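Colleague: Next comes the sequence, and after it the predicted model I'd like to discuss.
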Amino acid sequence: MRVDVPPADRPASAPSAPLPTTWIEFARVAAMAAVVVVHAFSPLVSTVYADLGTPAWWAAHVVDSALRWCVPVFVMISGGLLLRPREEDAGEFYRRRWARIGVPLIVWTVAYLVWERWRDGIGASDAVAQAASVSPSIHLYFLYVIAGLYLLTPFLRTVVAHTPRTGLCWFAGLTLALGAADQLLGLVDGVGGVTAATRFLPFLGYYLLGWLLLNSGPAPRSLRYGCAAFVLGTAATVGGAWAAAAVAGEWGAGAAYVYGFLSPTVVPASVGAFVLLRAAGSRLAAGGRAGRTVGRVVGAVSGLSLGVYLVHVMVLNTLRDIGGTPDGALALAAASGYAVATAAISMLLVAAMRRIPLLRSTV
């Protein structure tokens, strides 16, 4: 289904035709799987279980670099779906979205802090500091990002409805540039730091970009550009992070910056991944009976994506605690096995939780 592109000299109002959903569900599942793989492989990249420059490190580094789009794609999907101007006042929007994101944010923040206290013995003051700095767990910052973006959504819809498309492109580009600059300045000693109230701001550009991309008609040229952006961005991430680590002699702040979701290499790779996922998901939807069968499976798994995102770190770390992780070449095989097992167990847990009334709203 083609979505009309608003003229550049007119406000980018909402398309009249309903948006297709099959490819969006496909993109959610892909992003969910990518997040699990990234967290399974990240200890190798950060040299906990593999030495810098070894074959195991390089394999994990290339895989991780190729999947850095996972969180940006989630943010872009949310922006694409929620920024469409519609008849819905702010109060109604907040009531509906609170149930979707507010309850999981509170429940899983508490759950992970309690789990960390049981697992690592953190104190009450450390728990409060982790919650305030959006780090009750390595992945829960995403809930704070989405919650912050939701707060601005009713007002951003007005901006979207009355701003020419070129103006929105500038807005998205400038906010992404500011986010990249913010992370770059954070490399200076004593500078930077985020809180639960500000963590979402650097991602505003991705949120706007999601709406712009979702409302751009698919075309062969955009697919070529998307493929080029993904390949070049990923290659630059691989090379840039390795160079920064090699100069420092370790995986440090410079390499981590290149890996950041707002780094100059990850942004184009994320845009390219979004375009490629749309093309792949759209082709899946047009695949006849087999495509419809796969589409139903993808739709069912997509409905579990938020819950899997929330529980998978607890599952992954528990598996690591039980099974351990070898060093060197075997660490790569262990990480791959943990990724598959984590995804499978997390989906089963979330599917079971969704059948329990008191737990359904948390996932």
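Modeller: Thanks, I have the structure now.
Colleague: C-alpha from now on. contacts and neighbour counts both.
Modeller: OK.
Colleague: For the helix or strand containing R97, name the packing helices and strands.
Modeller: Assigned by DSSP states H and E, R97 belongs to helix 90-97. In terms of contacts (3 or more Cα pairs under 8 Å, 6 or more residues apart in numbering; DSSP states H and E), helix 90-97 is packed against helix 141-162.
Colleague: From the contact counts, what lies against the host helix or strand of A181?
Modeller: Counting by DSSP H and E, the element that carries A181 is helix 165-185. Under the contact criterion of 3+ Cα pairs under 8 Å, 6+ apart, helix 165-185 touches helix 204-214.
Colleague: between the helix it packs on and helix 141-162, how big is the angle?
Modeller: Computed with axes from the mean of the first three to the mean of the last three Cα atoms, to 10 degrees, the direction of helix 204-214 lies at 60 degrees from that of helix 141-162.
Colleague: Work out the gap between helix 204-214 and the centre of the chain.
Modeller: Centre-to-centre, helix 204-214 and its host chain are 13 Å apart (Cα atoms, centre = their mean, to the nearest Å).
Colleague: buried stuff in it?
Modeller: L204, G205, Y206, Y207, L208, L209, G210, W211, L212, L213, L214 (16 or more other Cα atoms under 10 Å).
Colleague: Contacts for that helix next, please.
Modeller: The contact list for helix 204-214, computed with Cα atoms under 8 Å, 6 or more residues apart in numbering, reads 72, 75-81, 83-84, 149, 165, 168-169, 171-176, 275.
Colleague: take a look at this one as well, against the first:
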Amino acid sequence: MPSNPASASATADGRPTAPGVAAQPLPAPAAEHPTTGTVATPRAEDAARREHRADVDLMRLVCSCAVMLGHVGATFVHAVDRQEANGSGAYWVGHLADSANEFAVPMYFALAGWAVLVGAPPKDGPTAWRRVTRNGLPLLVWTVLYLAWAWLRGRNEEPMTDLAVASAFGSVRPAYHLWFMYTYLPLIAVLAFALLVWAGRRPWGLGAALLAVAVAPSVVGTVGELTGWETPPVKWGFGTYSLVYAVVGALLFALPRGVPARYRWLLVPGFLATWAACLWYNTQVHYVIANAHLFVALMTGCVLLFVCRIRVPERWRPRLAKLAGAALGAYMVHVLVVEELVRPLVRPDLGAGAAGLLLVGSLAATVVLSYAASLLWGRLRLRRWLG
């Protein structure tokens, strides 16, 4: 990574040295921070850049629980076949929950941008590959587990072999939530690749992998045309919106100070307004609202600015860091809980009150069981495989 422009380069002081002794460069002088105006040495700035951010841990936890809220809420929506006439209580309770989580996926992209570009930039190609495989290996393992689970439960709508082949190119049911990883992995790879090239490195392997991702849709399509095979759609890759969320998110998370406390709570009405806007869109225009929609972007900005640089009490930080470390695993396993525990309980004829109570209880059970499972395999040293 290029040196910080706010840090002056080391210079000699001009004093003579003893014969045969090379002149040693002096430490870089303190430099004024371009934003805050404070003076910090390069070593202090380096430490600040690598600081453990409790607010980032909190954001990871919030996003994980928000995804679970959305999937629990979607169970109510699907129970009435997306039609209010089939059960207004379940319909509106489900949409209220589902519309409140729209910021979660964009925020994950923002967190990815901050981690790669600011928080822990890769120093070389192998470092970047380790980050990709650290997320890619759990994707592989959980795809196999979900396919095996659905096969054992008799829930596969297609032959197991067809689903297994299709899963190499994109997420398949019942692991519908893993679609995110097919976008997330190429995104962090391209950010790391650009950063390393800018730093003068030559990450050829990473570049070759990105080239393969770029040409895969056309190659697979051509194979299908030449052979007559029904080839699966290729979902590997990222869109403009995910890249924008990543870069802008990195900039916002890197701000030296967050929104002042006296103004931070003004973001709550902004979140409520965007929640209402997403609810309107989901129920009156199209379900589900796109991650690239303006309403979603505004909601994401409200949540990011509210949590960014928020002060987390010291006594909470170790436990928060532990939960944040289990967030990926909880994300991976929670759909099993939703499908086995929540879905059988949701009925179209539920009234609004009963549906609301069931949603709260289902969400609490999903969060607790998912995190308990993730913490358990963390203690068993299976984090590398299961996330």
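Modeller: Here it is on my side, so go on. Please read all numbers here as calculations on a predicted model, not as lab measurements.
Colleague: Can you flag the buried ones in the contacts of helix 204-214 of structure 1?
Modeller: Applying 16+ other Cα under 10 Å to these, the neighbour count classes 72, 75-81, 83-84, 149, 165, 168-169, 171-173, 175-176, 275 as buried.
Colleague: Let me see the contact set for R60 of structure 2.
Modeller: Counting by Cα under 8 Å, 6+ apart, R60 of structure 2 makes contact with Y108, A324, A327.
Colleague: Can you tell me what G239 of structure 1 aligns to in structure 2?
Modeller: Aligned counterpart of G239 of structure 1 in structure 2: W280 (TM-score structural alignment).
Colleague: From W236 of structure 2, how far out is its match?
Modeller: To W236 of structure 2, W280 of structure 2 is 31 Å away according to Cα to Cα, to the nearest Å.
Colleague: quick one: which of the two has more around it?
Modeller: Neighbours were counted for W280 of structure 2 and for W236 using other Cα atoms under 10 Å; W236 has more, 24 against 17.
Colleague: Please enumerate the strands of structure 2.
Modeller: 31-32, 39-40 (DSSP state E).
Colleague: would you list these in CSV and tack on distance to V338 of structure 2 and mean neighbour count?
Modeller: What follows is the strands of structure 2, written out as CSV (distance: least, Cα to Cα, whole Å; neighbours: other Cα atoms under 10 Å):
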stretch, distance to V338 of structure 2, mean neighbour count
strand 31-32, 52, 16
strand 39-40, 49, 16
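Colleague: any chance of these in JSON lines, with distance to G301 of structure 2 too?
Modeller: Output for these, formatted as JSON lines (distance: least, Cα to Cα, whole Å):
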{"stretch": "strand 31-32", "distance to G301 of structure 2": "29"}
{"stretch": "strand 39-40", "distance to G301 of structure 2": "30"}
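Colleague: Out of these, which is closest to F295 of structure 2?
Modeller: Among these, strand 31-32 comes nearest to F295 of structure 2, with 38.3 Å by Cα to Cα.
Colleague: What lines up with L214 of structure 1 in structure 2?
Modeller: Under TM-score structural alignment, L214 of structure 1 pairs with F253 in structure 2.
Colleague: now L349 of structure 1
Modeller: By TM-score structural alignment, L349 of structure 1 lines up with A373 in structure 2.
Colleague: Can you tell me the residue that sits opposite V141 of structure 2 in structure 1?
Modeller: Counting by TM-score structural alignment, V141 of structure 2 corresponds to V107 in structure 1.
Colleague: residues near that match, how many?
Modeller: With other Cα under 10 Å as criterion, V107 of structure 1 counts 14.
Colleague: now do L152 of structure 2
Modeller: Using other Cα under 10 Å, the number of residues around L152 of structure 2 comes to 10.
Colleague: cool, and L369 of structure 2?
Modeller: Residues within reach of L369 of structure 2, counting by other Cα under 10 Å, total 16.
Colleague: and it, what does it touch?
Modeller: H334, V337.
Colleague: What separation do you get for it and V219 of structure 2?
Modeller: Counting by Cα to Cα - L369 of structure 2 and V219 of structure 2 are separated by 42 Å.
Colleague: what do you get for L279 of structure 2?
Modeller: In this view, L279 of structure 2 and V219 of structure 2 are 40 Å apart by Cα to Cα.
Colleague: Comparing those two, which residue is more hemmed in?
Modeller: Neighbour count, other Cα under 10 Å: between L279 of structure 2 and V219, L279 has more, with 23 against 13.
Colleague: Now the more buried one. Nearest residue, chain neighbours left out?
Modeller: Counting by Cα to Cα, 6 or more residues apart in numbering, S99 is the residue found nearest to L279 of structure 2 once chain neighbours are left out, at 5.3 Å.
Colleague: This completes my enquiry, with thanks.
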